[in-house]
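Student: Dropping a prediction and its sequence here:
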Amino acid sequence: MGSEIFRRTELRNARLNVSLAAPVPSRGITGLFLKISVHSKRFLAFVVFTGFMAFLQKGSLDKYFTYYGIPGLLSRMPHAMCGFMVPLVVLPLGAMAVNSAVENGTVRVLLSKPLRRRDFFAGSFLGDSLALFLGTALYASFIATYSVHIGAPVSKTFELTIVFGALLYFSLLQYLALGYLLSTLSKGKVSLLTALFLAFLLDFAVPLLIVTSWRDNLFSVAHYIPSPSLQNMVISMAVAPNRGLPPKSVGEVLNLPGNLAMLLLPTLLYLALSWLRFRKADLR
């Protein structure tokens, strides 16, 4: 449902709330970033959606605090920061970013101005990245504020919020980049349906399969699986392995270079491939 709303608002915004008849600034990327992405209704819709998803974590935080006290609350925070259901929107968001703009003619109109393809591509991705940043900040802030409200210590809460908020943002960037790759490989409903399938696979099916099948060797196996949700799950389990124990320090959180690499490297690969596809695409 969320992805379809994003698709419709994207198509409506093809008519653009800003006038494409006006000259495009020579700074290109910044002009697109401000005129298209930030003014898009899907930008605001995503931020609101993440706030709602964070609100749904309230029940689990309450439960862990009631039964296990402050240690239980702190051990739950990294898991709550993994971004429940958010990838199901982010991947389709990326999957409709390029092909919808090509199909409705927005790209052709923009490129008739003094803009290059890389300006459009980079501007669109920067705009979506900013939406992810604001959504992630809202998500993490809600969980942190509520945790402090019910009794979590401020210093430890701040530490966990910074670390796992950053990990969530890198995870969502990977989903977005994969969506951009899908957007350059296929059109319309095919891209959207593929994105929804991959979001389910990477966010639910693969992590569940790996955790249940390789529990004893989870940390070593996860290094080879490009699933952001799995990497977040593994890091969360390493930090807070027991709901009765407080999480470890930030230094120990980040002492998992293989898992961190699987959050960052696929993002760069997906972006590079999607740019190569878009650069050679027929936009007519």
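Tutor: Now that the structure is in, tell me what you want to look at.
Student: going forward, measure contacts between C-alpha atoms and count neighbours the same way
Tutor: OK.
Student: Now do the SS call for Phe84.
Tutor: coil (DSSP: H, G, I helix; E, B strand; the rest coil).
Student: no no, Pro114
Tutor: When states are read from three-state DSSP, the local structure at Pro114 comes out as coil.
Student: and what of Asn255?
Tutor: Going by three-state DSSP, the secondary structure assigned to Asn255 is coil.
Student: distance of it from Leu172?
Tutor: Per Cα to Cα, to the nearest Å, Asn255 is found 21 Å from Leu172.
Student: another one to put next to it:
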Amino acid sequence: MHWGLKLEFIKSMRTKKVWVLLGIMMLLYVPGFYLEKMNGNTPQTVGEAVNMLVSNIEDLAGFFLGILALLLGATAINSDLENGTIRVALSKPVRRIGYLGGKFLAHVVVLLAALLLMTVIGIIGLAWMGAPFGQKLVTESMLLNFLLLLAMIQLVALGYILSTMIKSSGTALGAALALFFILFMLIPSIVSFMAIKDYVFDENVNYDEVAERVDEYTTKYLFYSPLSQMGVILGDVYEDGNYVGIAHAIGKNPVNFGLIVGMTIVYFGGAFLRFARMDLR
């Protein structure tokens, strides 16, 4: 496993996808902080600062990072088949589970490094804007990016399944994009509509009830979407108008947190079963 981790880590750091990932993080964070400051939007509390980070993740950051994580996994196995890396690796005393596990851990390390950079940029940007800098801001920023890391790991694992099912890495990229559009954009929109359709023409609508209905539908029907489960968790960082923190929100939504972790195990297990039966000649 150590051999596979080292090989994949070096390989990943040389690929354009990783540097595109880092570039997008910079483009999404740095100009965003500048524009917010120019518009006079200075966060006065840790809660307001974290909300600013959350809005970035729930908008463009989550979208682009989700696609890139899925693409990273979708080309993990088939590209090694195309260039012969797998055959060379398995000619050594390396088992398939060790090879796949090492590759997966390498992707986790790469994503972790990228998100640590994202955390540092976020904290520096918020401090520059005038947010109250301290241990609480650092802790909340790290917890937020920890959740995002778990979500991205799940998408990488889902990409592994595609990579073991589609031999051409180019075809897998197209399939991953189509899958992302259907599973993570189209279906969530349909589920959200189904959750709120009974309240559309209700003049006396209770918005707390609507929010609870949306969360219920998201948990039940979008169990496979880590970004959607993140949205449910982050929706509870406030209670009665007071910021209670991300750790409290995770504790309040154990099912949603469990789905993020559990579906990663399911996806990786499915990918290993496929990989174990693959003809690697």
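Tutor: Looks like it arrived, so ask away. Not measured: the values here are computed from a predicted model.
Student: Show me which of Asn255 and Leu172 of structure 1 is the more surrounded one.
Tutor: Each of Asn255 of structure 1 and Leu172 had its neighbours counted (other Cα atoms under 10 Å), and the higher figure belongs to Leu172 (27 against 12).
Student: and the residue nearest the centre of structure 1, what is it in contact with?
Tutor: With the centre of structure 1 defined as its mean C-alpha position, the nearest residue by Cα atoms, centre = their mean is Leu172, 1.9 Å away. Leu172 of structure 1 makes contact with Pro87, Val90, Leu132, Pro228, according to Cα atoms under 8 Å, 6 or more residues apart in numbering.
Student: Check the alignment and tell me where it lands in structure 2.
Tutor: For Leu172 of structure 1, the equivalent position in structure 2 is taken to be Met152, counting by TM-score structural alignment.
Student: and that match, what helix or strand is that in?
Tutor: In the assignment (DSSP states H and E), Met152 of structure 2 maps to helix 135-165.
Student: in structure 2, which spans are strands?
Tutor: Assignment of strands within structure 2 using DSSP state E yields the ranges 238-239, 242-243.
Student: What is the burial count for the closest residue to Arg284 of structure 1 other than its chain neighbours?
Tutor: Taking Cα to Cα, 6 or more residues apart in numbering as the measure, Arg284 of structure 1 lies nearest to Arg108, with 7.4 Å between them; neighbours along the chain are not counted. Other residues near Arg108 of structure 1 number 15, with proximity taken as other Cα under 10 Å.
Student: Could you check which residue of structure 2 pairs with Val89 of structure 1?
Tutor: Across the two structures, Val89 of structure 1 finds its equivalent in Leu68 of structure 2, going by TM-score structural alignment.
Student: quick one, what contacts its match?
Tutor: For Leu68 of structure 2, counting by Cα under 8 Å, 6+ apart, the contacting residues are Lys17, Leu21.
Student: one more time with 7 Å
Tutor: Leu21 (Cα atoms under 7 Å, 6 or more residues apart in numbering).
Student: can you tell me how far Ala272 of structure 1 sits from Leu209 of structure 1?
Tutor: Distance from Ala272 of structure 1 to Leu209 of structure 1, counting by Cα to Cα: 29 Å.
Student: More neighbours: which of the two?
Tutor: Taking other Cα under 10 Å, Ala272 of structure 1 and Leu209 do not tie; Ala272 has more neighbours (14 against 11).
Student: what's the neighbour count on the counterpart of Thr171 of structure 2 in structure 1?
Tutor: Aligned against structure 1 by TM-score structural alignment, Thr171 of structure 2 finds its counterpart in Val190. Counted with other Cα under 10 Å, the burial measure for Val190 of structure 1 works out to 13 neighbours.
Student: same thing with Met194 of structure 2?
Tutor: Residue crowding around Met194 of structure 2 was assessed by other Cα under 10 Å; the count is 13.
Student: ok, the equivalent of Val237 of structure 2 over in structure 1 - contacts?
Tutor: The pairwise alignment with structure 1 assigns Val237 of structure 2 to Val239, based on TM-score structural alignment. Contact analysis of Val239 of structure 1 by Cα under 7 Å, 6+ apart lists Pro247, Lys248, Val253.
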